[in-house]
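> how would this look folded up:
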Amino acid sequence: MLMLTSGSTGNAKAVCLLHQNILAALLGKSSMRQLPSDRPLPNWIGPDHVASLVEVHMQALFFNVDQVHVQSADVLSRPRLFLDLLSIHRASRSFAPNSFLAKLISAIRTDNNEQSLYQWDLSNLTDIVSGGKANDVQTCVSITELLASYGAPQNVLTIGFGMTETCAGAIYNTQCPKNDRANGRLFASLGKCIPRVEMRITKDPDEETGNVVLQDAGKPGNLEVRGAVVFRGYYRHEKDTAEAFTRDGWFRTGDTGVIDLTGNLSLCGRIKDIVNINGVKVGGAELQTSLETAVGSQVSRLVGFASWAGHTEQVSIAYIPKRWPMKTEDVVNINDKLAKVCLLSTRSRPLVFALRDESILPKSSVGKISRAKMKSLLETGSFADHIEYHQSAIESYRLKQISLPMTEEAARLLEDFASVLEIRPDKIGVDTPFYDFGITSIDIVRLKRRVDQRLSIDIPMVTLISSPTVRALASALDYSPLQNGDSVAKEYDPVVKFRSTGSKTPL
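As a prediction, this is how the structure comes out:
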């Protein structure tokens, strides 16, 4: 079987998974938590994701239990639907990443006055598997308390680590958040390997011999795994396959971690320069190139780096302008170009700010900027004044430039934007980009679902992301706010023609 990776290093690669890999994974996962034989598995993750395929779909087939699939957009736009599904179908297991769990908690707290009306029964639930991104312990505690209040066990949350190359989860923490709180962790441990899988922590290979050097116990290093669930290679990518494995056959995960004295794994970061936002992985070098291309000669220098923002990473961008002080129009223009690149690449809004000069940048002797030090400076507040200046300039400009909708359809689109962003309609105009209001990937899905349902169409996600204002989206949908008269959106055609002629069997 071929399964595509997320393309974290630029282009997606096809992972070759054998039947024996999948079977070993299913048996190994089941040994961590036994599935009841008469309880279905609900799933809302897309079937192109390895967690959907192996953690839910194939497990249900292998153990002969029912499975319930719903569209991702439905659950993302209404997080409480996830609990409805678990309760109605008396589910035993499902999957949800940390970012969604945080969104679910927020949705329940927002409806605090109505919480007593919920009648969920989660007594059949054995575990919620969560992975794909670091799980902060506070979210783990909150979601455990929430689920337990409706009958789930106190250890219902299972934190996992895995990749497409390991048939999804291969390492699990089944004692979250109890052990993590006891050890004072900020992020949950990933636990221990499933049967027939091993992990080790190594130092960087010896420069002269290339031999592997094991890291001292309890110290961070490169995480490597091997075992029955690990793939054999990338399809038609011999070079990448060779680079992915050590001389003695261990798979380089690309992560750095530490194994404590009890044998539990915790991640420290990544070897490769990758930004991971809610499981969407983007190569840092590729993103940097795209950002520099977008603003061209408008800036003297620019650096994009990952920083922590609540429940996931975010792209942060610092740049040195050609002139200081900057014109407000230039601040907005540069911000919009950088934001559009990030939305298309990561489906997330970046944190953008300008620096007066390069003196504050952490540079090496050869002038290379340290992304790790930029992250540290940001998170300790060293850039707070620069960020406030940047955001104030944009907010002031947007308020002065607010334009009212000229047609009824544009007015309805504006109401859609305001409802999803949870702001007053008079705070947004037809030319105000939605990313100014901290929109998340989940919000974009909610916006798409709202507009889709109202207009009875299916807007391509790329159209929505590349049209971040009411005016732009109206134009893309053929609802131009500058013209009078009714206009109908183009009819959606689900058939994509690859090739219309040929003698062989299609696909």
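> okay, CA-based contacts and neighbour counts for the rest of this
OK.
> can you give me the strands in the stretch 251-400 of the chain?
251-259, 265-270, 274-277, 280-283, 299-309, 312-321, 351-354 (DSSP state E, counting those that start in this stretch).
> And those strands: which comes nearest residue 374?
Evaluated with C-alpha to C-alpha, the strands of the stretch 251-400 of the chain place strand 299-309 nearest to residue 374, the distance being 7.4 Å.
> what does that closest one rub up against?
275, 284, 287-288, 291-292, 313-322, 369, 371-372, 374-375, 378-379 (C-alpha atoms under 8 Å, 6 or more residues apart in numbering).
> In that strand, which of the residues would be classed as buried?
By 16 or more other C-alpha atoms under 10 Å, the buried positions in strand 299-309 come out as 301, 302, 303, 304, 305, 306, 307.
> Which two among those are spaced furthest apart?
301 and 307 (19.1 Å).
> where does the nearest residue to residue 52 once chain neighbours are set aside fall, helix, sheet strand or coil?
Nearest residue to residue 52, sequence neighbours excluded (C-alpha to C-alpha, 6 or more residues apart in numbering): residue 45, at 5.5 Å. State at residue 45, reduced to three classes by DSSP: H, G, I helix; E, B strand; the rest coil: coil.
> The structure of the following sequence is requested for comparison with the preceding one:
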Amino acid sequence: MGDWDTIPDLVRWSAERYATAEAVVEGRSRVSYGELGARVERAAAACIASGVEVGDRVGVWAPNSLDWIVAALGAVTAGAVLVPLNTRFKGAEAADVLARSGARLLFVTGTFLGASYVASLRRAAGEGPGAGPLPGLPELERVVILSGDAPAGFCTWKDFLAGGEGVGETEVRRRAGAVTGSSLSDIIFTSGTTGRPKGAMITHEQTLTAYDIWADLAGLRSSDRYLIVNPFFHTFGYKAGVIACLTRGATMIPQPVFNVDTALANMAAERVSVLPGPPTLHQSLLDHPARDAHDLSALRLVVTGAAVVPLRLVERLREELGVGTVLTAYGLSEASGIVTMCRRGDDLALIASTSGRAIPGTEVKLAEDGEVLVRGFNVMRGYYEDEAATAEAITEDGWLRTGDVGVLDGAGNLRITDRLKDMYIVGGFNAYPAEIEQLLGLHRDVADVAVIGIPDARLGEVGKAFVVRRPGSVVTADDLIAWARREMANYKVPRVVEFVSELPRNASGKVVKGELRVGDRDRG
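From the prediction side, this is the model:
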């Protein structure tokens, strides 16, 4: 680990060690590590000038960008606790997280994907007892618009930064020095695939230890150019992206939204060497008809993870793109985003069929019902202001209940078989959707698949598969069901198949089964 105990230490250290190296590339903007350090300190000064104190919560609701990096790291350098907001949130969802976290300051984008975040927030929190820019959020004192003009009561990014000009470097360094390794660095609100999001509290020390390990196991280098498509509001984007790059001096290339054509263009133009992301991201790159028109030869490292990672995907990344290192990993917000990871040199079949072994400083075991339990430095300090949920999630002797079902082999490699709550029972047999999805994914015409349990008068529940066909495929539901009967036990065979254009996924690439269930009920 480098000579840093906190994220402000890391920012200053990387600015000095990699001063002239490219830190962030965004369009025509090329910012060195030295310049990034200066911008972060300027943003920290502005936060201090605006009244942010150590421990205050500061929200960021914006897509991946240089300004997101600067605003977030600036707030943390000023001693604040970062609260990243999901860019897919609607106004009411964002207002709920801001209210529950008690955020005093918010950085927000203007318009993204055709939606005005400010307008949606005003609709959700424009009325209430407060006197600030959003009366429905009385603790929120200031809202800064990162891009575009600011309406009355709000502040532009330029004006916000100008407000910090009276705060000197000495004060910024003093404030950064008030932060310790045990201070909270962020509150990551869970994706909410199984209910209302809860805020996992993570410290500076946990974050830095975890992503120094991640960078070490992945083999991240200072010469790497890292296309960060994973959203910054999620641990995979912010920590395995921004924080990991800071520890090694790698170049960050943020992409606001995943678009295959844009990704291919970026990869070729910027000689991208590192591209982590969910399996669907890499699958879409491999299958894109214009892929061969782009020079992707610099790509050397892919880190992915999900319950299902097809072996063929790992093989194609190695064979067709010449990717030297393909690794799988498993984590969750409540464990600082990382629990297990494959190691370089592992067999391809092991990489595809497992999520690797526990990272150093972490223990993994299975409960009697197969639930994966985790204990170690990476386990959250608890859910923010939710003692009941914390007690339910963490045992008295420190084991985190992940809610995932898994299998451990003799060497400690973990294979996630399902979410505990996704399991359904067919005529007395436990059916695990991830296992069935993995089998269905072997069919040559299946590009993506998700399985849920639906009511059945005779068997109690049966499986229903939502399938995305490969381009040009005309496979039918009857074809797939007949094939499944030949390939798996009868109770596992889906009784219903519905073809869809895409599956609903959260930021970490996990299918949001709740949306499939709700949609299924609506159609029923």
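> which residues touch the residue nearest to residue 52 of structure 1?
51, 52, 71, 72, 95.
> Across to structure 2, which of these hold up?
Conservation of the contacts of residue 45 of structure 1 in structure 2, assessed by both residues aligned by TM-score structural alignment, their matches' C-alpha atoms under 8 Å: retained contacts are 51, 52, 95.
> burial of the second one, as a residue count?
Meaning residue 52 of structure 1. 22 (other C-alpha atoms under 10 Å).
> That one maps to what in structure 2?
If you follow residue 52 of structure 1 across to structure 2 using TM-score structural alignment, you land on residue 237.
> Superposed on structure 1, what's the mean shift for the helix or strand hosting its match?
Element membership of residue 237 of structure 2, judged by DSSP states H and E, is helix 235-237. Taken over the aligned residues, the distance from helix 235-237 of structure 2 to structure 1 averages 0.8 Å (mean C-alpha distance after the TM-score superposition for structure 1).
> Where does stretch 374-387 of structure 2 end up in structure 1?
Residue span in structure 1 matched to stretch 374-387 of structure 2, by TM-score structural alignment: 225-238.
> Verify the stated contact: residue 46 of structure 1 with residue 54.
No. Applying C-alpha atoms under 8 Å as the test, residue 46 of structure 1 and residue 54 come out as separate, 11.8 Å apart.
> so what's residue 232 of structure 1 closest to, chain neighbours aside?
residue 16 (6.6 Å).
> Show me what that neighbour lines up with in structure 2.
Per TM-score structural alignment, residue 16 of structure 1 is aligned with residue 201.
> In a strand, that match, correct?
Yes. According to three-state DSSP, residue 201 of structure 2 belongs to a strand.
> residues in contact with it?
Taking C-alpha under 8 Å, 6+ apart, one finds 184, 185, 186, 187, 188, 334, 380, 381, 382, 383, 384 in contact with residue 201 of structure 2.
> what's the closest of the strands of the stretch 251-400 of structure 1 to residue 441 of structure 1?
Of these, nearest to residue 441 of structure 1 by C-alpha to C-alpha is strand 274-277, at 9.3 Å.
> Can you point out the buried residues in that closest one?
Neighbour count says strand 274-277 of structure 1 has 274, 275, 276, 277 buried, by 16+ other C-alpha under 10 Å.
> The longest helix seen in structure 1: which residues count as buried?
In structure 1, taking DSSP state H as the definition, the longest helix is helix 328-346. Neighbour counts using 16+ other C-alpha under 10 Å place 331-332, 334-336, 338-346 of helix 328-346 of structure 1 among the buried residues.
> thinking again about what came up before, can you tell me how far the residue nearest to residue 52 of structure 1 sits from residue 168 of structure 1?
Separation of residue 45 of structure 1 from residue 168 of structure 1 (C-alpha to C-alpha, to the nearest Å): 13 Å.
> swap in residue 135 of structure 1?
For residue 135 of structure 1, the distance to residue 168 of structure 1 - C-alpha to C-alpha - is 16 Å.
> what's the answer for residue 101 of structure 1, then?
19 Å.
> Tell me the counterpart of residue 331 of structure 2 in structure 1.
Per TM-score structural alignment, residue 331 of structure 2 is aligned with residue 162.
> May I have the secondary structure class of its match?
On the basis of three-state DSSP, residue 162 of structure 1 is classed as strand.
> Once you drop chain neighbours, what's closest to it?
residue 169 (4.0 Å).
> Determine the number of other residues adjacent to that neighbour.
28.
> from memory it sits against residue 159, does it?
No. Counting by C-alpha under 8 Å, residue 169 of structure 1 stays clear of residue 159, with 9.0 Å between them.
> shared neighbours of the two, which are they?
Common neighbours of residue 169 of structure 1 and residue 159 (C-alpha under 8 Å, 6+ apart) are residue 131.
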